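S.K.: Give me coordinates for this.
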Amino acid sequence: MAKHLHYNSNLLHNVTLGYSLYDNCGALIIGFSGALSLASGREEQFLLQENCLGSPPVLGIVGDSFSTFSIAISNVLGLFKLPILVHYLQMVNFTTSFGDQVSFDENGDASPIYDIMNWQWLPDGRITVQNVGEVKKSAFKGEELTLDEDKIFWNFDSKEPPRSVCSESCPPGTRMARKKGEPECCFDCIPCSEGKISNKSDSMKCTSCPEDFWSNPKRDHCVPKKAEFLSYHEPLGICLTTTSLLGTFICAVVLGIFIYHRSTPMVRANNSELSFLLLVSLKLCFLCSLLFIGRPRLWTCQLRHAAFGISFVLCVSCILVKTMVVLAVFKASKPGGGASLKWFGAVQQRGTVLVLTCIQAAICTCWIVSASPAPHKNTEYHNDKIVYECVVGSTIGFAVLLGYIGLLAILSFLLAFLARNLPDNFNEAKFITFSMLIFCAVWVAFVPAYVNSPGKYADAVEVFAILASSFGLLVALFGPKCYIILLRPERNTKKAIMGRGTTKS
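M.R.: Model prediction:
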């Protein structure tokens, strides 16, 4: 600063400056004493040159390093008309011989330097004070802390530094919960609840995972939820698929047997055309069960119930017409009953089956158009899983579909039950009665099982009901015929069949 004043002629014209430095040791009284000594000319005399003695006049005083002291001193020195050059303190910046940097802030306060002292107990019981570091503040580097940790003595058994917090840091997967009545640094680490995470330490709250994600076991990140549906790759799906294909294969074999022996009395006596159509409908019943397996799509959800409903109505319609034909033939065998066959010729049989099937097709069409079944992601059963399922769309539509099948099945059962005591050559009614009894029993048990089965198990129950009823019809209606055709060919003659035509007493 003195150099700046010395070379700037505009500040102090024709004046050459020197300066004296006084240390007030942080005491205001010493600062007052030095300032008054300078103002009165009674400061220590110094030798400028060998022939020049005396005290130079005081033109100004640079204030104390603390603004508080400078203001107090200025109030006194103002009486002597001496200025305090606090403004120029901001420009002072030099380094002492000890390496300490000296500068002043905008208030005229010197940048502080603090020594950090450590009291240490010596083995002989004496206490010594060891300088272990310092804190400096400068205009350029800001605050700096220098600490020699090797010199610090910790008076603990572990000889380790003490913890500066009341509680340990909370790891990811937990959140901080302050302890009531204790300092802010005291808290508990609460694990995040299911479905929520915290992915950093000392989190104040846990964040919920997105809809299709769930928290991992550590609760530190979200993972995609597991998808659950009746899959072709799981044991249950494999068993149902294998059973479905087995039933389809058996239907194809039986159909081949009937086609190969279509000219035999056994096939011709049991209405071969309806038998072929019944076997085709049973194949469709077995195959439609495959639509219930695999990840639900819009087209599979729409097609599965429609295919199931139409296939079973086609099957039950054939059985119903066969039962009606049995009753008509028996009635026609009596005197004056020939007119009844006019209403059950081949055209009428085909027409009846077609009309009954078209009614079911109309029901399915109205159902799909008004409230179509659709795939749905269900998260209510499991928090960590997404259950993919088909919602029926309209419960009424599904109920009408099942109700129509049930109505035809009950009607077939009643007619077959009425015809159970017909002569032996018309005893197919017994097998129809038995097959309809199995069919109705399976679907009566299906309703409560389906309602109480969650997720993919509801589809498994429906597939099981389809397969069980289909196998029941296949075995009850075609098992005895295949037995005679393949293993008892001597009974597959017109004479043998007509020879059993005695009425039971």
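
S.K.: make it CA atoms for all contacts and neighbour counts henceforth
M.R.: Fine.

S.K.: Please report the distance of the most centrally placed residue in the chain from H221.
M.R.: Centroid-nearest residue in the chain, with CA atoms, centre = their mean: F213, separated by 1.5 Å. As judged by CA to CA, to the nearest Å, F213 and H221 stand 10 Å apart.

S.K.: for A227, same thing?
M.R.: Distance, A227 to H221, by CA to CA: 19 Å.

S.K.: which residue ranges form the strands in this protein?
M.R.: Here the chain has its strands, by DSSP state E, at 93-95, 101-103, 113-121, 127-138, 142-147, 174-178, 187-191, 196-197, 207-208, 213-215, 222-224, 226-228, 374-378, 385-391.

S.K.: Most tightly packed of those strands?
M.R.: When these are scored by mean count of other CA atoms under 10 Å, the highest mean neighbour count falls to strand 196-197 (a mean of 26).

S.K.: Show me what that strand packs onto, helices and strands only.
M.R.: Strand 196-197 sits against strand 207-208, strand 213-215, with contacts defined as 3 or more CA pairs under 8 Å, 6 or more residues apart in numbering; DSSP states H and E.

S.K.: Tell me which of these approaches C390 most closely.
M.R.: strand 213-215 (21.2 Å; CA to CA).

S.K.: Show me the contact partners of that closest one.
M.R.: For strand 213-215, the surrounding residues in contact (CA atoms under 8 Å, 6 or more residues apart in numbering) are E194, G195, K196, I197, C209, H221, C222, V223, P224, K225, N383, D384.

S.K.: change it to 6 Å
M.R.: Strand 213-215 has contacts (CA atoms under 6 Å, 6 or more residues apart in numbering) with G195, K196, C222, V223, P224, K225, D384.

S.K.: and for comparison, fold this next one:
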Amino acid sequence: MEQCVHCLEDQYSNTEHTRCLQRHVSFLAYEDPLGMTLACMSLCFSALTALVLGAFVKYNDTPIVKANNRILSYILLISITICFLCSLLFIGHPHIVTCILQQTTFGVFFTVAVSTVLAKTITVVLAFKLTTPGKKMRGMLVSGAPKFVIPICTMVQFILCGIWLVTSPPFIDTDTHSEHGQIIIVCNKGSVIAFHFVLGYLGSLALGSFTVAFLARNLPDRFNEAKFLTFSMLVFCSVWVTFLPVYHSTKGKVMVAVEVFSILASSAGLLGCIFVPKCYVILIRPDLNSLQKFRDRSLY
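M.R.: You can find the predicted model right below:
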């Protein structure tokens, strides 16, 4: 005990504390059951989203697709597909490029998705405002003003991510304390404040979309999707509100898995709440997807 020495960072002591052993390098790999499960979920959900996009393109002239703004629906489906695929950046051996792409891709494309939901909600509100006198609302809708919400909101997120990368970008880090006998390679987020700014901005967009959709949820129309948008934003906000305390209470590979699961769950919430009811009408009940049914229901 008079000659006790500390083991190196990449080593740990045996149970008898008589010699140092080499630590095993660990990360959330594709070969791990957890990593493989998350990767399969990501690929399956992205393929499912691509099929939904294909269905919308094939039936693009039907009333339900037209009524819910085809262009915004296409943008939303493409952004959700990329959101599912960006979770693959969190799996596998971390590199400096993947560490940077993880957060920027996640932040930017989720912003595109949420701002598209906001644009769709504003479009619904403006469409019903056309029934009241006034040319201002009509001009905003005809000129496609709600679509400008997407590039404006995305540009703000671009600026936040740019400041993050310039001041304190993510980097590769090692964790030797979470699991005994292992060195866990993780992507350190660099500036925690910038990370929370990106999440906070995304959360404020989601909260704004939820508020507008909630106010428009009772507007009368067979193809009014405000209720679906409201529920999708409720699921989205619930996932990320739950994510923060769970994320900060975990370490190592589990912390990465929690973030990946939150990305998949929130993306699946957007896909399921907004597009599953439409796909049901398009594919299962095509008799409801007709202009005559729409007119009968509106008259009723």
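
S.K.: Got a TM-score for the pair?
M.R.: With the length set by TM-score structural alignment, normalised by the length of the second structure, the two chains reach a TM-score of 0.94; 300 aligned residues with a CA RMSD of 1.8 Å.

S.K.: can you put the strands of the first structure in TSV and add distance to A399 of the first structure?
M.R.: Rendered in TSV, the data for these read as follows (distance: least, CA to CA, whole Å):
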stretch	distance to A399 of the first structure
strand 93-95	94
strand 101-103	92
strand 113-121	87
strand 127-138	85
strand 142-147	81
strand 174-178	50
strand 187-191	48
strand 196-197	41
strand 207-208	40
strand 213-215	35
strand 222-224	36
strand 226-228	26
strand 374-378	17
strand 385-391	13
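
S.K.: for the ones you listed, which one sits closest to A328 of the first structure?
M.R.: strand 385-391 (43.6 Å).

S.K.: equivalent range in the second structure for the closest one?
M.R.: Mapping strand 385-391 of the first structure onto the second structure (TM-score structural alignment) gives residues 182-188.

S.K.: mean deviation (superposed) between that stretch and the first structure, please.
M.R.: Mean deviation of stretch 182-188 of the second structure relative to the first structure after superposition (mean CA distance after the TM-score superposition for the first structure): 1.5 Å.

S.K.: Stretch 226-236 of the second structure now?
M.R.: Following the fit onto the first structure, the mean deviation recorded for stretch 226-236 of the second structure is 0.6 Å by mean CA distance after the TM-score superposition for the first structure.

S.K.: give me the stretch of the second structure that stretch 73-82 of the first structure matches.
M.R.: Aligned using TM-score structural alignment, stretch 73-82 of the first structure spans no residues in the second structure.

S.K.: same thing with stretch 231-242 of the first structure?
M.R.: Under TM-score structural alignment, the match for stretch 231-242 of the first structure is residues 29-40.

S.K.: And for stretch 103-115 of the first structure?
M.R.: Going by TM-score structural alignment: stretch 103-115 of the first structure matches no residues.

S.K.: Of the contacts of strand 213-215 of the first structure, which is the nearest to Q120 of the first structure?
M.R.: K196 (50.1 Å).

S.K.: Verify the stated contact: the closest one with E211.
M.R.: No. Between K196 of the first structure and E211 there is no contact under CA atoms under 6 Å: 11.3 Å.

S.K.: now the angle from the top helix by length along the second structure to strand 171-175?
M.R.: Secondary structure of the second structure per DSSP state H: the longest helix is helix 96-129. Inter-element angle recorded for helix 96-129 of the second structure and strand 171-175: 110 degrees (by axes from the mean of the first three to the mean of the last three CA atoms, to 10 degrees).

S.K.: Can you tell me which of the strands of the first structure is nearest to K495 of the first structure?
M.R.: Short answer: strand 385-391, nearest of those by CA to CA, at 54.6 Å.

S.K.: What are the contacting residues of the closest one?
M.R.: 225-229, 301, 373-379.

S.K.: Look up how far D115 of the first structure lies from E134 of the first structure.
M.R.: Using CA to CA, one obtains 4 Å as the distance from E134 of the first structure to D115 of the first structure.

S.K.: T365 of the first structure now?
M.R.: Applying CA to CA to T365 of the first structure and D115 of the first structure gives a distance of 92 Å.

S.K.: for Q102 of the second structure, what are its contacts?
M.R.: By CA under 6 Å, 6+ apart, the contact list for Q102 of the second structure reads L89.

S.K.: ok, now how distant is F69 of the first structure from I29 of the first structure?
M.R.: Relative to I29 of the first structure, and taking CA to CA, F69 of the first structure is found at 10 Å.

S.K.: Looking at the two now, which is surrounded by more residues?
M.R.: F69 (19 against 13; other CA atoms under 10 Å).

S.K.: Distance check, that one against V102 of the first structure.
M.R.: 18 Å.

S.K.: One more: M117 of the first structure?
M.R.: In this view, M117 of the first structure and V102 of the first structure are 22 Å apart by CA to CA.

S.K.: Please apply the same query to S372 of the first structure.
M.R.: S372 of the first structure sits 85 Å away from V102 of the first structure, going by CA to CA.

S.K.: now swap in N270 of the first structure and tell me
M.R.: The value you get for N270 of the first structure to V102 of the first structure, if CA to CA is used, is 119 Å.

S.K.: What of L245 of the first structure?
M.R.: 95 Å.

S.K.: for L284 of the first structure, same thing?
M.R.: Distance from L284 of the first structure to V102 of the first structure, by CA to CA: 99 Å.

S.K.: How about S333 of the first structure?
M.R.: In this view, S333 of the first structure and V102 of the first structure are 132 Å apart by CA to CA.
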